[in-house]
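Visitor: Return atomic coordinates for the entry below.
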Amino acid sequence: MTEGFRQAQAATERWRIDLSYDGTDFSGWASQPGLRTVQGTLEHWITQVLRLPEPVQVVCAGRTDAGVHARGQVVHVDLPAEAPVDSLERRLRRVLPPDVVVRGVSAAPPGFDARFAAVWRRYVYRLNDGTAAPDPLLRGHITRVRGPLDLDAMNAAGTMLIGLKDFAAFCRRREGASTIRTLLELHAERDDRGDVAYTVKADAFCHSMVRSLMGAMTTIGMGKRDADWLAEVMTSPVRNSTINVMPAHGLCLEEVGYPPDADLAARVVAARATRGSEEL
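Guide: Presented below is the predicted three-dimensional model:
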């Protein structure tokens, strides 16, 4: 390691940004040339409002697909120590488009990594199955299905997926990436409007896993498949073509959980060893 590199490292500080966004008009989280993305928008405006000589790069807890929303996204960014970060939250709120809102900017504790330090992510998928009149104002956030859905059947079948398992049948395979995940919660309930809110919580998710899980659960809830079919699906070593991937707009990243500050560095090391550069 050169002395110049050490100085460059010492001259930056890591910050945590809590973020919410409506994914309707974004081509997903990750920056893509010529497309409007959440990452690209955030990086552009951080660089602009702090008048930085070089573009910044932000790292998120969960890379959402095009059309997926987030209420509790977490990112980190390394900024020059002399940058006026104390005013960053206020400045970003002034310039960011209305479909992106910064909820908070805070100094990251030692060892913090928005992606690899996370111990769980909680998503909620929202459906309207016709038991209540759909709210037209929520049409971009709730998926309509031809119901009614049997929530008891969905919840009973979902119990067999809880725990450390190989979810290859629900994931788009990526070269060298593991499909083994620990599913912590899979539960459907009706909200005050009568719509279905389906919570999916795990240590991490592989690509398309949540929407594929929802496709399987919705099929069971409609009575087209049963728990025996789900058990058979789980034996597949590759993505199962009988599973429907649900539309993106019904999905929202609600919350990300982290360990105590003293355990952050160890968590990062463990997560990098098991998941490398794959999607979370």
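
Visitor: C-alpha only now, for contacts and for neighbours.
Guide: Will do.

Visitor: Check the spacing between residue 101 and residue 91 real quick.
Guide: 12 Å (C-alpha to C-alpha, to the nearest Å).

Visitor: what touches both of the two?
Guide: When contacts are counted by C-alpha atoms under 8 Å, 6 or more residues apart in numbering, the set common to residue 101 and residue 91 is empty.

Visitor: Another sequence for comparison is provided below:
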Amino acid sequence: MPRYRLTLEYDGSRFAGWQRQRDMPSVQQTFETAVQAICGGALSVETVVAGRTDAGVHARGQVVHFDLDRDFTPDKLRDGLNFYLREDRIAVLDAAIVDGEFSARLSATARHYLYRILNRRPPPAMEAGQVWHVPVPLDSAAMHAAAQRLLGHHDFNSFRSTECQAKSSLRTLDDLRVMRAGDEIHVTTRSRSFLHNQVRIMVGTLKLVGEGRWTADDVSAALEKADRRAAGPTAPPEGLCLMQVDY
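Guide: Have a look, this model is predicted:
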């Protein structure tokens, strides 16, 4: 039974996240329905994904694997799935046959995220649903300097959702950068794994620094307290995108 690895991109604004939901559309359900369709409908498929993105979060480099009891060439599988997904704002970028030991989740060595802040007075038109609109000026250099306080191996309990189910809040943050690109501020980050809402809480906290309400020392203090109440707000989901997964 061959195992297939696929790279997906999707617009998360129309979905209640990756994971299958009882009463709301999910990326997983929509994608698995397309797999069933290309196989003739009488098939139960179980997908494993690199990152279970939340409602409203996008992906440009999501990785998923699954096993099928029939053979497809990678190109035929990619093109067939894209035919069934053409109305769903989900696209299969590439497909490959991989070893049966490969896991989209467990084999990953790093996950890369980008958070986009539109930092101008006028609201977004073309980028609505893809950015967090912050109309007040933000100091991206101060945000970047404060972000460096979060690098390394720490207890990130202050920077995870109270609903996070991870057994440990210890994580190693390999990279966190803030840079301005015209009217946008881009926050990029890389780690082997993130806690639930970790990236969005880091961004919400760094926004306080950009506004001049917090300093880098305040960010360090929030990290040291290991208490969700010590960090800043959770940034909205629409600015976040899973860009790449390394193996």
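
Visitor: counting contacts, what elements does the lengthiest strand in the second structure pack onto?
Guide: Longest strand in the second structure by number of residues (criterion: DSSP state E): strand 170-181. Under the contact criterion of 3 or more C-alpha pairs under 8 Å, 6 or more residues apart in numbering; DSSP states H and E, strand 170-181 of the second structure touches helix 140-147, strand 152-155, strand 184-191.

Visitor: would you list the ones you listed in TSV and tack on distance to residue 210 of the second structure?
Guide: Compiled in TSV, these are given as follows (distance: least, C-alpha to C-alpha, whole Å):
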stretch	distance to residue 210 of the second structure
helix 140-147	5
strand 152-155	22
strand 184-191	10
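
Visitor: For residue 132 of the second structure, find the nearest of the ones you listed.
Guide: The stretch from those with the least distance to residue 132 of the second structure (C-alpha to C-alpha) is strand 184-191; that distance is 9.5 Å.

Visitor: so which of the helices and strands packed on strand 170-181 of the second structure gets nearest residue 119 of the second structure?
Guide: Of all these, it is strand 184-191 that lies closest to residue 119 of the second structure, at 5.5 Å by C-alpha to C-alpha.

Visitor: what's the mean deviation for the closest one versus the first structure?
Guide: For strand 184-191 of the second structure, the mean distance to aligned residues of the first structure following superposition is 1.0 Å (mean C-alpha distance after the TM-score superposition for the first structure).

Visitor: In the first structure, what stretch matches that strand?
Guide: The aligned range for strand 184-191 of the second structure in the first structure is 195-202, by TM-score structural alignment.

Visitor: what's next to that stretch, contact-wise?
Guide: When contacts are defined by C-alpha under 8 Å, 6+ apart, stretch 195-202 of the first structure is touched by residues 120-129, 131-132, 181-191, 210.

Visitor: Filter these down to the buried ones.
Guide: For those, a burial check counting by 16 or more other C-alpha atoms under 10 Å picks out 120-129, 181-188, 210.

Visitor: what's the spacing between the spatially most central residue of the first structure and residue 114 of the first structure?
Guide: To find the centre residue of the first structure, average its C-alpha atoms and take the closest one (C-alpha atoms, centre = their mean): that gives residue 62, at 3.6 Å. Plainly put, residue 62 of the first structure is 9 Å away from residue 114 of the first structure if you go by C-alpha to C-alpha.

Visitor: overlap in contacts of those two?
Guide: If you check residue 62 of the first structure and residue 114 against C-alpha under 8 Å, 6+ apart, the residues they both contact are residue 74.

Visitor: what about the strands in the second structure?
Guide: In chain order, the second structure shows strands spanning 3-10, 48-49, 58-67, 90-98, 110-118, 132-133, 152-155, 170-181, 184-191, 240-246, with DSSP E as the criterion.

Visitor: Could you check how far the residue nearest to the centre of the first structure is from residue 235 of the first structure?
Guide: Noted for residue 62 of the first structure: a distance of 27 Å to residue 235 of the first structure, by C-alpha to C-alpha.

Visitor: now residue 140 of the first structure
Guide: Spatial separation of residue 140 of the first structure from residue 235 of the first structure under the definition C-alpha to C-alpha is 34 Å.

Visitor: repeat for residue 15 of the first structure
Guide: Distance check for residue 15 of the first structure against residue 235 of the first structure: by C-alpha to C-alpha, it reads 42 Å.

Visitor: who's more crowded, those two?
Guide: Looking at residue 15 of the first structure and residue 235 with other C-alpha atoms under 10 Å, you find the greater number of neighbours at residue 15, namely 20 against 13.

Visitor: Residue in the second structure paired with the more buried one?
Guide: In the second structure, the residue matched to residue 15 of the first structure (TM-score structural alignment) is residue 4.

Visitor: List the residues that contact residue 107 of the first structure.
Guide: Residue 107 of the first structure makes contact with 13, 14, 15, 16 under the criterion C-alpha under 8 Å, 6+ apart.

Visitor: Compare those and tell me which is most surrounded.
Guide: The most crowded member of those, judged by other C-alpha under 10 Å, is residue 16 (22 neighbours).

Visitor: I'd assumed residue 76 was in contact with it.
Guide: Yes - with contact defined as C-alpha atoms under 8 Å, residue 16 of the first structure and residue 76 form a contacting pair (4.6 Å).

Visitor: which neighbours do these two share?
Guide: Taking C-alpha under 8 Å, 6+ apart as the contact rule, the neighbours common to residue 16 of the first structure and residue 76 are 108, 114.

Visitor: on that earlier part again, next, format the contacts of residue 107 of the first structure as TSV and append distance to residue 69 of the first structure.
Guide: What follows is the contacts of residue 107 of the first structure, written out as TSV (distance: C-alpha to C-alpha, whole Å):
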residue	distance to residue 69 of the first structure
13	28
14	25
15	22
16	19
